[in-house]
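Asks: Need coordinates for the below:
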Amino acid sequence: MKARRDVALVTGAGAGICAEVARRLAARGVGVVLLDRDAEAVARVAGELGDRCLREPLVVDVTDTAAVEAAVTSLAPRHRPGILVNGVGGDTRARPVTELTEADLTSAVAHNLTSVFTMTRLCAPAMVAAGRGRIVNLASVAGRTYSLFSNAAYVAAKAGVIGFTKQCAYELAPHGITVNAVAHGVIGTERIRSAWADNPPEWTADRVGRIPAGRFGTVTEAAGMVCQLCGEDAGYTTGTVVDVNGGLHI
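Replies: Down below sits the predicted model:
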């Protein structure tokens, strides 16, 4: 079964960066398959996309491997993605390692790394058969260095995404498949703004003040680089980690 170069599967598509990625790819004429665990949120995005949304969204929790396997297997041949955007993840809990447990690490890895592994291994074979594919993984500035905003479990998981991206890029390049990561800094999504709203204004001012650009990134800016790596003209770019962080990590 061969992947379709004009079909994209976007995980975490119910909100934030990946909802915007889905909108932008659809605007370029790409048919989109949406995946998110929030049925109501992903249905709203599907409604926005109209007939560019190829089928009913896949309502799946990516930490449930059996459910993910069933969802991807259920895709009709015409819906097999030649573009995969792995966008599920995140952790806004700024906690020291001394307060973390193994359960925190297990959760961080399941959401941020295992989900990427599972989606990639399930979608890559059809891309290999087609001789072409684009895989973009959402990493984080946290996986490049340390985090001012999250915790060690999250940092470890996102560092794993970067390592996984590089190995897959090496293995899949002979088949015409690119695999890249985008390492976002602080992006002003609704989820991030909501999480930070409980902190004192001086706490937020201190964190934002450490970003050379002096502000949050926008969702549009965050999605733009992801979509660039999904395009036909990104065929010679693979194994890269693209930083979108306002200079937080240079």
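
Asks: Please make it C-alpha for all contacts and neighbour counts, starting now.
Replies: Noted.

Asks: Distance of the residue of the chain most remote from its centre relative to Asn151?
Replies: Computed with C-alpha atoms, centre = their mean, the residue of the chain farthest from its C-alpha average is Glu202, at 30.2 Å. Glu202 sits 20 Å away from Asn151 when distances are taken as C-alpha to C-alpha, to the nearest Å.

Asks: Could you also give me the structure for this second sequence? I'd like to compare it with the first:
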Amino acid sequence: MSETSAAPRQHLGRIAWVTAAGSGICAETARRLAARGCRVVLIDRDEQAVRAVARELPDGLGVPVCADVTDTGAMVRLVAESAAELPDVLVNGVGGDTRSIPVAELTETDLWRSLSANLLGTFTLTRLCTPAMADRGHGRVVNLASIAGRTYTHFSNAAYVAAKAAVIGFTKQCAYELAPRGVVVNAVAHGPIATERVAAAWDGMEPARREAITGRTPAARLGTVAEAAAAVVHLCDEDAGYTTGAVLDVNGGLHI
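Replies: As a prediction, the model looks like this:
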């Protein structure tokens, strides 16, 4: 089989850390990385959920860790305790906010809450894990941004948009600094994906608002979790070494 027609290379022996791995896009990302041969450390503050996902993975490839990535001290300890097995692949997936709040009603507390939920853990784990990647001359970091950070949001608020835009800016600077050491850093900006959280918000919308959103989307539907995770896994692949600082839009054409 030629190089150009080969299937994506397997990640045999690689270690991946996936945050928010207890559900949704990141749980599916963990499943797909394990299927490619990664040993996956699944990090989530919901112990029951993350253990359930770990049980789905092939024997020995799922390691559940109950932790809150916004607790910087806990992340410092986790990295120190894992010094011999730091990740080759890091997927920063913690975030989200489905509170629809007009900008005039937002407070500084809302802003700090959104920055903590969407940026802090990504910042912390990236700065702690990428030095080992750089020493090895290989690394993949994928940050989950959002279409909100590219344009605006139907589902959330301006504080969330600001936080996701910050994730994109952080991704680009890290990509610039780390590329010479073999570490690539990219972001995926998902549009409306039918995760459990978004589906619940969707179900609570008036039919006219749902129709307005799908009417502006060329694909005329929400994306699936499988479609969302596939884009993340692509950027984790062995063959993604010349893609860095990119923002991969997965939104059915809602933002082009």
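
Asks: quick revisit: which position in the second structure aligns with the residue farthest from the centre of the first structure?
Replies: Under the alignment (TM-score structural alignment), Glu202 of the first structure pairs with Ala208 in the second structure.

Asks: just Ala41 of the first structure next, same as before
Replies: Match for Ala41 of the first structure (TM-score structural alignment): Ala49.

Asks: Now do the helices in the stretch 1-150 of the second structure.
Replies: Here the stretch 1-150 of the second structure has its helices, by DSSP state H, counting those that start in this stretch, at 24-35, 47-56, 72-81, 108-115, 121-136.

Asks: just the angle between the first one and helix 47-56, please?
Replies: Between helix 24-35 of the second structure and helix 47-56, the angle formed by their directions is 30 degrees, by axes from the mean of the first three to the mean of the last three C-alpha atoms, to 10 degrees.

Asks: Show me what helix 24-35 of the second structure is packed against.
Replies: On a contact count with 3 or more C-alpha pairs under 8 Å, 6 or more residues apart in numbering; DSSP states H and E, helix 24-35 of the second structure meets strand 15-19, strand 39-44, helix 47-56, helix 225-236.

Asks: got the contact list for Gly239 of the first structure?
Replies: 165-170, 178-181 (C-alpha atoms under 8 Å, 6 or more residues apart in numbering).

Asks: What about those residues, which are in helices?
Replies: Using DSSP state H, the members of the contacts of Gly239 of the first structure that fall in helices are 165-170.

Asks: now that we have the residues you listed, which one has the most neighbours?
Replies: Counting neighbours by other C-alpha atoms under 10 Å, Thr165 comes out on top of those with 27 neighbours.

Asks: Tell me the counterpart of Gly24 of the second structure in the first structure.
Replies: By TM-score structural alignment, Gly24 of the second structure lines up with Gly16 in the first structure.

Asks: Glu196 of the second structure: what's its closest spatial neighbour, skipping adjacent residues?
Replies: In space, and not counting its chain neighbours, Glu196 of the second structure is closest to Gly24: 6.9 Å by C-alpha to C-alpha, 6 or more residues apart in numbering.

Asks: try Asp110 of the second structure
Replies: With sequence-adjacent residues excluded and distances taken as C-alpha to C-alpha, 6+ apart, Asp110 of the second structure is closest to Ala159, at 6.6 Å.

Asks: Contact partners for that neighbour?
Replies: Residues in contact with Ala159 of the second structure (C-alpha under 8 Å, 6+ apart) are 106, 110-111, 114-115.

Asks: What's the match for it in the first structure?
Replies: By TM-score structural alignment, Ala159 of the second structure lines up with Ala153.

Asks: and the angle for the strand or helix carrying its match with helix 102-109?
Replies: Taking DSSP states H and E as the criterion, Ala153 of the first structure maps to helix 152-172. Comparing the axes of helix 152-172 of the first structure and helix 102-109 via the same axes, to 10 degrees yields an angle of 40 degrees.

Asks: residues touching the most centrally placed residue in the first structure, list them.
Replies: Centrality entry for the first structure: nearest residue to the mean C-alpha point is Gly87, 1.9 Å, by C-alpha atoms, centre = their mean. Taking C-alpha under 8 Å, 6+ apart as the criterion, Gly87 of the first structure is in contact with 10-13, 17-18, 137-138.

Asks: if I line the two up, what does it land on in the second structure?
Replies: In the second structure, the residue equivalent to Gly87 of the first structure is Gly93, according to TM-score structural alignment.

Asks: Where does stretch 113-120 of the second structure end up in the first structure?
Replies: By TM-score structural alignment, stretch 113-120 of the second structure lines up with residues 107-114 in the first structure.

Asks: Centre of the chain to the matching stretch, how far?
Replies: How far stretch 107-114 of the first structure lies from its chain's middle: 12 Å, per C-alpha atoms, centre = their mean, to the nearest Å.
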